[in-house]
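Got a predicted structure here, sequence first:
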Amino acid sequence: MKARTFAIGSAAAVLALVGGTFAWTVARSGGDLADCLGGQVAGGAIGGPFELVDEAGATVTSEEVLTEPTLLYFGYTFCPDVCPLDTARNATALDLLAERGIEAQGVFVTVDPTRDTPEVLADFTDSFHPDIRGLSGTTEQVDAAAKAYKVYYQLHDDEDPDYYLVDHSNFTYLVLPERGFVDFFRADASPDAVAERTACVVDAVN
């Protein structure tokens, strides 16, 4: 995996909390996957269909993208700290899963579609892992996908048109084909933990 350095202005904390508490909670699938999932929480449904634009500039649907176990992440390429760290963690987890014979992929959905063109996303994702795919789209398309996954984000593009920052939640979602969202990982989850829980889920549904 190629290393890449990201620096932009003064670093700002990427928000995983809104007003000191989570703005949403998660309802997991449970049942046959209960032994694999993280801490028990409850709340509204997460996930749903989306339509975005891939790195080649083609419009794609969630059914076309989420064809194998997926580590789905919402962020942006100009992010000075959290996004590259989380993406590197996910890339390592994909390698650990591959060592176990599990085919999985990463998907990076930008919350900054103005700057994150398909070409910019391709360069960003390729620098981390060949099996991480970048998705952009119109503001409306990105808003719809973020809303489906209960992603919080706020652009500060009124501060600087070129070097603005974006506050956003930074969870990685585990999504399975046909089944949809099943779990999420916080930023402090290690690559081993992400791979272990993902493998447990994949084994449980096969």
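That came in fine, so what should we check first?

okay, CA-based contacts and neighbour counts for the rest of this
Fine.

hey, which helix is longest across this protein?
Taking DSSP state H as the assignment, the helix of the chain that covers the most residues is helix 82-99.

ok, and what's touching that one?
Contact partners of helix 82-99, identified using CA atoms under 8 Å, 6 or more residues apart in numbering, comprise 6, 14, 71, 73, 75-77, 103-106, 128-129, 132, 170, 187, 190-192, 194-195, 199.

cool, stretch 63-79 as well?
Applying CA under 8 Å, 6+ apart, the set of residues contacting stretch 63-79 is 6-8, 49, 83-84, 87, 90, 103-112, 116, 120-121, 124, 146, 151, 163, 165-166, 168-177, 202.

could you flag which of those residues are buried?
Buried members of the contacts of stretch 63-79, counted by 16 or more other CA atoms under 10 Å: 83-84, 87, 90, 103-112, 116, 121, 124, 146, 151, 165-166, 168-176, 202.

give me the element the residue nearest the centre of the chain is part of.
Most central in the chain under CA atoms, centre = their mean is Tyr73, positioned 0.4 Å from the mean C-alpha point. Element membership of Tyr73 [criterion: DSSP states H and E] is strand 70-75.

Chain neighbours aside, what residue packs nearest to Asn170?
Ala16 (5.8 Å; CA to CA, 6 or more residues apart in numbering).

my guess is the one you found contacts Val166, does it?
No - between Ala16 and Val166 there is no contact under CA atoms under 8 Å: 12.0 Å.

what packs against the helix or strand Glu196 falls within?
Glu196 belongs to helix 191-205 when elements are defined using DSSP H and E. Helices and strands touching helix 191-205, by 3 or more CA pairs under 8 Å, 6 or more residues apart in numbering; DSSP states H and E, are helix 82-99.

Below is an additional structure, to be compared with the one above:
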Amino acid sequence: MDRTVAIIGAVVLAAVVAGGAVWVYQNGRNNQFAQCSSSTVASGAAAIGGPFELVREDGETVTDQDVFTKPTLLYFGYTFCPDVCPLDNTRNAEALDMIQSDGYDAQMAFITIDPERDTVEQVADFTSYIHDDMIGLTGSPEQVKAASQAYKTYYKKEENGDPEYYLVDHSTFTYLVLPEVGFVEFFKRDDSPQSIRETVECYADAAGYGSS
């Protein structure tokens, strides 16, 4: 991934997150999750997240409400990604195993930013390899773009690349989304499975999705 683009993307997202956090604090909604925040976001920042319509790995067209039925670790990437996507999602899967072992009902979701190659079959193969409780989502270029814009993610197809084996530069944040609440937190690449576990469980407890 181009480091300059990645840094710029991180700065842009940080600015958006900061703006959203200000809105949250002014609106007084931070109290519920204040003790859980590991970033500048205290609660569902209005600037990040929103409705989308995509195609699930089983071929069914679904909305965000169909997907986020439990605390969800959401990642935007692509199945042909040679390194970052498998590593990040394997890390998230390790965190999810810990969370589920602690009795929490949680899941992962993967939205491709490469709908040209990522068919429902391709996405299903990828998610089944990563984790049993991982939902794969694809769609038309327009549907994918709308979902990406809702979560303020960045992606760009490699110019003049091989038409079959091209790369896609993209942001690498993992988002925590709660049912009926929306986006509440994001995780960076250097966050450990243990820190993700602790943060997700804190938010789940605060939102009333405690362990069984």
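Received, thanks. Just so we're clear, the structure is a prediction, and the values are computed from it rather than from any experiment.

What does the TM-score come to for these two?
For this chain pair, the superposition-based TM-score is 0.89 by TM-score structural alignment, normalised by the length of structure 1; 194 aligned residues with a CA RMSD of 1.8 Å.

circling back to that earlier point, what's the angle from the longest helix of structure 1 to helix 191-205?
Using axes from the mean of the first three to the mean of the last three CA atoms, to 10 degrees, the inter-axis angle of helix 82-99 of structure 1 relative to helix 191-205 is 50 degrees.

Tell me the residues of structure 2 aligned with the helix or strand following helix 82-99 of structure 1.
Sequence-wise, the next helix or strand downstream of helix 82-99 of structure 1 (DSSP H and E) is strand 105-110. Strand 105-110 of structure 1 lines up with residues 107-112 of structure 2 when matched by TM-score structural alignment.

mean shift of that stretch relative to structure 1?
With mean CA distance after the TM-score superposition for structure 1, stretch 107-112 of structure 2 departs from structure 1 by a mean of 0.4 Å once superposed.

Now do the strands in structure 1.
For structure 1, the strands defined by DSSP state E occupy 51-53, 59-61, 70-75, 105-110, 132-135, 153-155, 166-168, 172-176, 180-185.

What's the average distance for the first one when superposed on structure 2?
To tie it back to what came earlier, the one meant is strand 51-53 of structure 1. Looks like 0.3 Å for strand 51-53 of structure 1 (mean CA distance after the TM-score superposition for structure 1).

And the counterpart of Tyr73 of structure 1 in structure 2, how far from Ala21 of structure 2?
Correspondence of Tyr73 of structure 1 to structure 2, assessed by TM-score structural alignment: Tyr75. Applying CA to CA, to the nearest Å, the value for Tyr75 of structure 2 to Ala21 of structure 2 is 21 Å.

what do you get for Ala47 of structure 2?
For Ala47 of structure 2, the distance to Ala21 of structure 2 - CA to CA - is 9 Å.

between these two, which one's more packed in?
Ala21 (23 against 17; other CA atoms under 10 Å).

thought the more buried one was touching Ala34?
No - look at Ala21 of structure 2 against Ala34 with CA under 8 Å: they stay out of range, at 11.1 Å.

Could you measure from Val11 of structure 2 over to Asp66 of structure 2?
31 Å.

Give the full set of residues in contact with Glu185 of structure 2.
Contacts of Glu185 of structure 2 by CA under 8 Å, 6+ apart are Ser37, Ser38, Ser39, Val41, Ala42, Ser43, Gly44, Tyr175, Leu176, Val177.

Just tell me what it corresponds to in structure 1.
In structure 1, the residue paired with Glu185 of structure 2 according to TM-score structural alignment is Asp183.

Could you report the separation of that match from Phe128 of structure 1?
23 Å.

go on, Ser136 of structure 1?
For Ser136 of structure 1, the distance to Phe128 of structure 1 - CA to CA - is 17 Å.

Kindly report the same for Ala195 of structure 1.
Counting by CA to CA, the gap from Ala195 of structure 1 to Phe128 of structure 1 is 17 Å.

Look at those two and report which has more neighbours.
Ala195 (23 against 20).

What's the match for the more buried one in structure 2?
Checking TM-score structural alignment: Ala195 of structure 1 goes with Arg197.

what's the spacing between stretch 53-64 of structure 2 and its chain's center?
16 Å (CA atoms, centre = their mean, to the nearest Å).

Over which residues of structure 1 does that stretch lie when aligned?
Going by TM-score structural alignment: stretch 53-64 of structure 2 matches residues 51-62.

quick one: contacts of the matching stretch?
Stretch 51-62 of structure 1 has contacts (CA under 8 Å, 6+ apart) with 49-50, 118-119, 121-122, 133-138, 141-142, 145.

From those residues, list just the buried residues.
Counted by 16+ other CA under 10 Å, the contacts of stretch 51-62 of structure 1 give Phe50, Pro118, Leu121, Ala122, Arg133, Gly134, Leu135, Ser136, Gly137, Gln141, Val142, Ala145 as buried.

Could you point out which of the residues you listed is nearest to Asp157 of structure 1?
Val142 (16.3 Å; CA to CA).

Please say which position in structure 2 that closest one maps to.
Match for Val142 of structure 1 (TM-score structural alignment): Val144.

Its match against Phe110, yeah?
No - Val144 of structure 2 is beyond contact range of Phe110, at 11.5 Å (criterion: CA under 8 Å).
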